[in-house]
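K.L.:
pasting the sequence and the predicted model now:
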Amino acid sequence: MWTTQDQVVAAAVIVDAAGGVDPVGWQEKLDGLMARVAKRFGRVEPRRRARSFVERLLSDLPRKNCWTIAEHAGDATPDGMQHLLSRAVWDADEVRDDVRDVAVEQLGDTDAMLVVDETGDVKKGTCSAGVRRQYTGTAGRIENAQVGVFLTYATTIGHTLIDRELYLPRVWADDPDRCAEAGIPADIEFATKPELAALMLGRALDGGVPARWVAADEVYGGNPVLRAGLERRRVG
């Protein structure tokens, strides 16, 4: 989470009397936030691993992946971090909702804006879920990449991401064997990027996120179904 006053970094930063960051207060604040999502983990091991993972995401590591994050955490291999992301049992969608609730508590404003945009991760292989040659703004051209659609909550106080959906190209959605091999649930169907945006916007508004406006580029703004849905909700 980022604020214009630079008083909140990701979850929160506690400033001491001298104007510097208070490490103890920062850790206590992070502990409190992680306690909010603790119930989403069935076992203590992935819960502790998740805390370590988040702490490294908030660090000043110049490049963040399971290898660098594990090394920063003092692990000999990235196996534990990779297990957390791929095989450990925890409910990512419920954690998403918890994070959204924290964002509203800290930034909530009836004049807030929900911002939709997409980004891509360039990949070399063909096995990552949803990867294919497609345009990605990350590279500014067509590349072999995964593309995700993201939702940001923005107010005059600050802004933070509150939702995400992986764009699954039709060539993937129409290939159940390939989806199964990549761990994609069998009930996932093809959806356009505007449809993914509408899903996330509906989730946020139904979840009580106060917002007066939605902003996006022409891919989304030019979609009549998405615009009509927002008009029905009386969201600008």
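P.N.:
Ah, there it is.
K.L.:
use CA for all of it now, contacts and neighbours both
P.N.:
Will do.
K.L.:
how about the strands in this protein?
P.N.:
Here the chain has its strands, by DSSP state E, at 2-3, 113-122, 132-136, 141-154, 158-167, 213-215.
K.L.:
who's in contact with the longest one?
P.N.:
Judged by Cα atoms under 8 Å, 6 or more residues apart in numbering, the contacts made with strand 141-154 from elsewhere in the structure are 103, 107, 112-125, 128-136, 159-167, 193, 196-197, 200-201.
K.L.:
angle of it against strand 113-122?
P.N.:
Relative orientation of strand 141-154 versus strand 113-122 (axes from the mean of the first three to the mean of the last three Cα atoms, to 10 degrees): 150 degrees.
K.L.:
again, but for the fifth one
P.N.:
Interaxial angle of strand 158-167 relative to strand 113-122 (the same axes, to 10 degrees): 50 degrees.
K.L.:
so which elements touch strand 158-167?
P.N.:
strand 2-3, helix 92-107, strand 141-154, helix 193-206 (3 or more Cα pairs under 8 Å, 6 or more residues apart in numbering; DSSP states H and E).
K.L.:
show me what the last one is packed up against.
P.N.:
It refers to helix 193-206. With contacts defined as 3+ Cα pairs under 8 Å, 6+ apart, helix 193-206 has these neighbours: strand 141-154, strand 158-167, helix 218-221, helix 224-232.
K.L.:
want to compare, so here's the second one:
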Amino acid sequence: MVQPRPAAPTVKFVDEYCQWYKSLFPDVRSFEAFKYLHVGCISDLKRKTLPEIAKIVGLDNQQGLHHFLTTSPWDIEKLRTLRLELILQVLKGRPIILIIDETGDKKKGSKTDYVKRQYIGNLGKTDNGIVAVTVYGVFCGMTFPLLFEVYKPRERLQAGDKYRTKPEIAAILIKKAT
């Protein structure tokens, strides 16, 4: 059997962090895309779009990153579960404070899933946008994201979606995070 090639290195601390998740990805290209997206997220790019991230990590185009996010066979729930397990290991049973936040992004048009005219807290007004409910942890003055879920307005539900209010989403996320 031919051994797969090693993943291309990125930034040392990104490589070390991402190594914890390597087993979740079926092939080296998926794992590399995972690492590249992390590099893009911590970069000083003004707009963290796939084409811009592809440029700074040395890819010819964003196609591989897009494939990773849309069709690559990895399981987001396994990644979320492993991430929470790792955080709990680091905390070693020490208590944290949970913060619930709803954050929105203004969107033009209505093509993006779950976009609706709704209150967007960080804008302080009602506008066309998408909203996510996020649970953060606070430990020794450090704030870190734990989980999030996109709010799905009743009018924009898709087949298989279940309507939940923002407080219901928050309650579900709190149970998952604790």
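P.N.:
Thanks, I have the structure now. Remember, predicted model here, so these are calculated numbers, not experimental data.
K.L.:
quick check: TM-score for this pair?
P.N.:
Put the two chains on top of each other and the TM-score (TM-score structural alignment, normalised by the length of the second structure) is 0.85; 169 aligned residues with a Cα RMSD of 2.0 Å.
K.L.:
ok so, going back, got TSV for the helices and strands packed on strand 158-167 of the first structure, with distance to Ala76 of the first structure and mean neighbour count too?
P.N.:
Converted to TSV, these look like this (distance: least, Cα to Cα, whole Å; neighbours: other Cα atoms under 10 Å):
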stretch	distance to Ala76 of the first structure	mean neighbour count
strand 2-3	32	18
helix 92-107	26	17
strand 141-154	29	21
helix 193-206	38	18
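K.L.:
Serialize the ones you listed to JSON lines and add fields for distance to Ser52 of the first structure.
P.N.:
Converted to JSON lines, those look like this (distance: least, Cα to Cα, whole Å):
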{"stretch": "strand 2-3", "distance to Ser52 of the first structure": "21"}
{"stretch": "helix 92-107", "distance to Ser52 of the first structure": "16"}
{"stretch": "strand 141-154", "distance to Ser52 of the first structure": "24"}
{"stretch": "helix 193-206", "distance to Ser52 of the first structure": "28"}
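K.L.:
for the strands of the first structure, give me a markdown table that also has distance to Ala186 of the first structure.
P.N.:
Converted to a markdown table, the strands of the first structure look like this (distance: least, Cα to Cα, whole Å):
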| stretch | distance to Ala186 of the first structure |
| --- | --- |
| strand 2-3 | 37 |
| strand 113-122 | 24 |
| strand 132-136 | 19 |
| strand 141-154 | 19 |
| strand 158-167 | 15 |
| strand 213-215 | 31 |
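K.L.:
who wins for proximity to Gly42 of the first structure among the ones you listed?
P.N.:
For Gly42 of the first structure, the closest of the strands of the first structure is strand 158-167, at 22.5 Å, according to Cα to Cα.
K.L.:
equivalent range in the second structure for that closest one?
P.N.:
Counting by TM-score structural alignment, strand 158-167 of the first structure pairs with residues 142-151 of the second structure.
K.L.:
same thing with stretch 52-59 of the first structure?
P.N.:
Stretch 52-59 of the first structure maps onto residues 36-43 of the second structure, going by TM-score structural alignment.
K.L.:
next one: the matching stretch to chain centre, how far?
P.N.:
12 Å (Cα atoms, centre = their mean, to the nearest Å).
K.L.:
for it, buried residues please.
P.N.:
Using 16 or more other Cα atoms under 10 Å as the test for burial, stretch 36-43 of the second structure gives Tyr36, Leu37, His38, Val39, Gly40.
K.L.:
mind putting those residues in TSV, distance to Thr71 of the second structure included?
P.N.:
Output for the buried residues of stretch 36-43 of the second structure, formatted as TSV (distance: Cα to Cα, whole Å):
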residue	distance to Thr71 of the second structure
Tyr36	17
Leu37	16
His38	18
Val39	21
Gly40	20
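K.L.:
can you tell me which of those residues is nearest Arg80 of the second structure?
P.N.:
For the buried residues of stretch 36-43 of the second structure, the nearest to Arg80 of the second structure is His38 (15.0 Å; Cα to Cα).
K.L.:
measure the closest one to Glu149 of the second structure for me?
P.N.:
Plainly put, His38 of the second structure is 20 Å away from Glu149 of the second structure if you go by Cα to Cα, to the nearest Å.
K.L.:
before we move on, the earlier item: out of the buried residues of stretch 36-43 of the second structure, list just those in helices.
P.N.:
In this view, these that belong to helices under DSSP state H are Tyr36, Leu37, His38, Val39, Gly40.
K.L.:
nearest to Val11 of the second structure, of those residues?
P.N.:
Of all those, Val11 of the second structure sits closest to Val39, with 7.3 Å by Cα to Cα.
K.L.:
wait, that closest one sits on Val11?
P.N.:
Yes - using Cα atoms under 8 Å, Val39 of the second structure is in contact with Val11, at 7.3 Å.
K.L.:
can you pull the contacts of the most centrally placed residue in the second structure?
P.N.:
Nearest to the geometric centre of the second structure sits Phe148, at 7.8 Å (Cα atoms, centre = their mean). Contact analysis of Phe148 of the second structure by Cα under 8 Å, 6+ apart lists Ala132, Val133, Thr134, Val135, Leu173.
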